[in-house]
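Q: Below is the structure, and that's it, no one-letter string:
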């Protein structure tokens, strides 16, 4: 990838601004994801509906684990693209601590849908920015084959076992390097995505028809079955009611008809005696049944059976039955509509909720680096030690020189020994990691996986080297403004 030094003009510690020489062509590309709140509302609802069923359905970004590459050449160059620069992390009040590494709330998963309709995920992190709305991940987790952006792109910080504890953040605009967008060059395999305010579902509420039709958010009509009398009253009051089906009488059918059911019909003793035994229409239905009854029941009985009274004053009725095979009739059903609106709440700007990692570029190589991600794919040998539902990490020094590999035109990647598998791609590479604060400086994102010793196990990962061109892309994303998706009452904002 062609390098061009872009001098740094530090505007503040929280957000670095870059000055581009007049003769320099821009290295960045901006692509819309879901810029309009009404579309963002639909994207968020898609992933959150049915208790996050779509989130749980997603699998790691498509990658054939058997095709992991080897590093072609180590000991390449030490990049020298200018003066090192950094933007400090932004923190919020910390939550509880875990035993070893305090997992940062900034890390999470990005979810998206590809052209085939498959639900995919990668890893990512919130990163400090002027508007506290920026996510950094791998470019291939935003762009499908380096071309069109994926659909329904969202970020879920703190993702853990199918939960979105801090809400879901819909991507508005993606910023990446020109070479990735145009040439699918993985030396620029990173993307900064500006996201809308967070969004969470907050249940549902039954409302009046007037409130329902005025509601701009998610809404639906739930049917409730009512009686014929209630239906008539509803119609007179011009309510939302309807009927389905029609009233039909049972029809005689053969015993082998797929819808036939057996009924018993009471007949006279003479008819019963003439009936045959078997499954045919009109055949005997069991033996005659004699039952003891009260005097009142005995006197009231007007059926075809026989009545008897013995000397002790006991009353009995003997009933005779034959079979009737019928196709059941149907009854018209009546329904009233209940107007339901789906409630949602604004969870705020991403950086205000979970904080944002710092950002660093043109840094010396060979630094201690913490890498987080959600690995899910098996190793090339088929072993599957990771599930993708919980975050994992690697820690160590990156190589002191850049590497080359055949994969995706990789020529100047930094490398780290790590056994995380795909699903972790897009996860942040953090230098100057502070375990107490759970913060560091993003100096790369996982891009490519390698089986370097040929034992069919992933043993190294690599990232694009973050240089002045990366800082240029970040600077453009840093100024992107996004919006609230829902208002204070849960209504969709236009």
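A: Right, received. Where do you want to start? These figures come from a predicted structure and were not determined experimentally.

Q: switch to C-alpha atoms for all contacts and neighbour counts from now on
A: Noted.

Q: any idea how far the closest residue to residue 195 other than its chain neighbours lies from residue 249?
A: Using Cα to Cα, 6 or more residues apart in numbering and skipping the chain neighbours, the partner closest in space to residue 195 is residue 171 (4.3 Å). Distance, residue 171 to residue 249, using Cα to Cα, to the nearest Å: 58 Å.

Q: who has more neighbours, the two?
A: residue 171 (30 against 11; other Cα atoms under 10 Å).

Q: tell me the SS of the more buried one?
A: strand (DSSP: H, G, I helix; E, B strand; the rest coil).

Q: try residue 235
A: helix.

Q: if I pick the nearest residue to it once chain neighbours are set aside, what's in contact with it?
A: Using Cα to Cα, 6+ apart and skipping residues adjacent in sequence, the residue nearest residue 235 is residue 241, 6.9 Å away. Contact analysis of residue 241 by Cα atoms under 8 Å, 6 or more residues apart in numbering lists 231, 234-235, 334-337.

Q: possible to save those residues as a markdown table with distance to residue 91, secondary structure and neighbour count?
A: Listed next are those as a markdown table, based on distance: Cα to Cα, whole Å; DSSP: H, G, I helix; E, B strand; the rest coil; neighbours: other Cα atoms under 10 Å:
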| residue | distance to residue 91 | secondary structure | neighbour count |
| --- | --- | --- | --- |
| 231 | 59 | helix | 21 |
| 234 | 57 | helix | 17 |
| 235 | 59 | helix | 13 |
| 334 | 57 | strand | 20 |
| 335 | 53 | strand | 20 |
| 336 | 51 | strand | 21 |
| 337 | 48 | strand | 16 |
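
Q: try this one side by side with the last:
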């Protein structure tokens, strides 16, 4: 890369102490993604809700170019800029023998919202880290066109398949990349290490009392269910009179009477939010007396089609909600009403633990010579430039071979030194790991690159090469910073959201 760096020892990074002169330009950059548990939960829930509907809706990330960029040999042999080094992998897969390439348990997809609000994904892998919490991917799958900007709702799903997250969803907390990528959108530094929180899965739901509903921190919703007059009376008797859980809905206000009327009952009429806000308060502490607000969680299509009095809002968890506002009246006992019971429900989540403990982590290598045998993995999906689309993006694919012995330039992305691999994977494989010394039985190796750019070397409308940043001392330096990032458990033992 283009920056003078301090070589790192080959013995690993877990205890490395880096000293950078005060006047030296930084080699790394870091940005917050979702450091707060509540925000991390919200992002993960956004993708998991409705059986992973948002996950299935996502499409592969698209490079900011209308055509496949051209490559030019830089004439350099890509000599390392420091001592070679690596940190070993950890795995949770038992060794085995196979004539085919076994897919690593560590690989998966990262999902995020791009700056246009589109649902996107790239490829990635879990890597070794002292806190068992790091993901390696392409920098352009985390950082939006440089300038200290990161994508929204960023998560990693190892083993992703058709909207399913078999080992949980891991929300990104902190992202680390090369200073030049973050600042200048320079793809010589197109890599990122992301520290993720503990993963979780949605683990069902349960009905609770109104008191427990109010105390619950996490996903929750209320829904009205129509009941018979007898069920309504039973509910009143059980609760000693009027209750917030069971109530009568009034169609009109024609039979409204005063509180002294001898034969009366309480009923509620739905009004608009504006009418509700204008209604007088009556209990001395600023609340309306009586009143009722019911929040329904609906689908996106129901949300868009709704034309009633309710107030539409997308809540902090990304749910589509319609809030119904009711004011209470005394009406004649003979007034025709419908009876409802409010059912209070909370969503339960299950903590899956640290990423590296669940799926393991690939090793990381730097300052290795070019011309190495590598196995590259990813989820290719986009068509070739000629329109042919051989990949669906549903399952991971792989390429194996030796990288070129010379580094290459890709002027479109300010690349001066990329390593090159002959491979026909298309976009969607962005961020997928390049593993050297891949052990097919253990399904582990050392990440020595991540897919960055897709290339058509002969101009025939077919992608035939992919390129990656060269993992040198700068990459090792960024990895050393990410290696110390501490993240959190975001779901408690009872499935509640932790603060």
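A: Everything's here; your move. In this text, all values refer to a predicted model and were calculated from it rather than measured experimentally.

Q: And the TM-score between these chains?
A: TM-score of the superposed chains, computed with TM-score structural alignment, normalised by the length of the first structure, equals 0.80; 413 aligned residues with a Cα RMSD of 2.2 Å.

Q: ok, which stretches of the first structure are helices?
A: 37-57, 178-183, 209-214, 228-236, 269-274, 295-300, 350-354, 468-478 (DSSP state H).

Q: Can you say which of these is nearest to residue 487 of the first structure?
A: helix 37-57 (10.7 Å; Cα to Cα).

Q: mean deviation (superposed) between that closest one and the second structure, please.
A: Comparing helix 37-57 of the first structure with its match in the second structure after superposition yields a mean distance of 0.6 Å (mean Cα distance after the TM-score superposition for the first structure).

Q: returning to that earlier point: what does the residue nearest to residue 235 of the first structure correspond to in the second structure?
A: Structural alignment (TM-score structural alignment) places residue 241 of the first structure against residue 246 in the second structure.

Q: any idea how far residue 216 of the second structure is from its match?
A: 21 Å.

Q: surely residue 247 of the second structure meets residue 341?
A: Yes. Contact criterion Cα atoms under 8 Å: residue 247 of the second structure and residue 341 qualify, at 6.4 Å.

Q: Quick check: chain neighbours aside, which residue is closest to residue 478 of the second structure?
A: For residue 478 of the second structure, the closest residue by Cα to Cα, 6+ apart turns out to be residue 28, at 5.4 Å.

Q: Could you give the number of residues near that neighbour?
A: When neighbours are counted by other Cα under 10 Å, residue 28 of the second structure comes out with 21.

Q: Which residue in the first structure aligns with it?
A: Under TM-score structural alignment, residue 28 of the second structure pairs with residue 28 in the first structure.

Q: Quick check, that match in contact with residue 177.
A: Yes. Taking contacts as Cα under 8 Å, residue 28 of the first structure lies within contact range of residue 177: 4.7 Å.

Q: Name the residues contacting each of these two.
A: residue 473.

Q: out of everything not next to it in sequence, what's closest to the residue positioned nearest the centre of the first structure?
A: Residue closest to the mean C-alpha point of the first structure, counted by Cα atoms, centre = their mean, is residue 55 at 2.6 Å. Using Cα to Cα, 6+ apart and skipping the chain neighbours, the partner closest in space to residue 55 of the first structure is residue 47 (5.7 Å).

Q: was I right about the one you found contacting residue 56?
A: No. Judged on Cα under 8 Å, residue 47 of the first structure makes no contact with residue 56 at a distance of 9.1 Å.

Q: neighbour count winner among those two?
A: Between residue 47 of the first structure and residue 56, residue 47 has the larger neighbour count (other Cα under 10 Å), namely 23 against 14.

Q: Show me what the more buried one aligns to in the second structure.
A: Match for residue 47 of the first structure (TM-score structural alignment): residue 47.

Q: Can you name the residues that contact that match?
A: 53-55.

Q: Kindly reformat those as a markdown table and extend each row with distance to residue 387 of the second structure.
A: Compiled in a markdown table, the contacts of residue 47 of the second structure are given as follows (distance: Cα to Cα, whole Å):
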| residue | distance to residue 387 of the second structure |
| --- | --- |
| 53 | 27 |
| 54 | 26 |
| 55 | 25 |
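
Q: for these, which one is nearest residue 166 of the second structure?
A: residue 55 (13.2 Å).

Q: Can you tell me how far that closest one is from residue 389 of the second structure?
A: Residue 55 of the second structure is 21 Å from residue 389 of the second structure, by Cα to Cα.

Q: now swap in residue 224 of the second structure and tell me
A: 47 Å.

Q: which one of the two has more residues nearby?
A: Taking other Cα under 10 Å, residue 224 of the second structure and residue 389 do not tie; residue 224 has more neighbours (17 against 13).

Q: Now the more buried one: closest residue in space, sequence neighbours ignored.
A: Using Cα to Cα, 6+ apart, the closest residue to residue 224 of the second structure is residue 342 (4.4 Å).

Q: now for that neighbour: what does it line up with in the first structure?
A: Residue 342 of the second structure maps onto residue 337 in the first structure, by TM-score structural alignment.

Q: Check residue 465 of the second structure too.
A: By TM-score structural alignment, residue 465 of the second structure lines up with residue 460.

Q: do residue 62 of the second structure as well
A: By TM-score structural alignment, residue 62 of the second structure lines up with residue 62.

Q: I'd like the distance from the nearest residue to residue 108 of the second structure once chain neighbours are set aside to residue 216 of the second structure, if you could.
A: In this structure, residue 108 of the second structure finds its nearest non-sequential neighbour in residue 158, 4.0 Å apart by Cα to Cα, 6+ apart. As defined by Cα to Cα, residue 158 of the second structure lies at a distance of 29 Å from residue 216 of the second structure.
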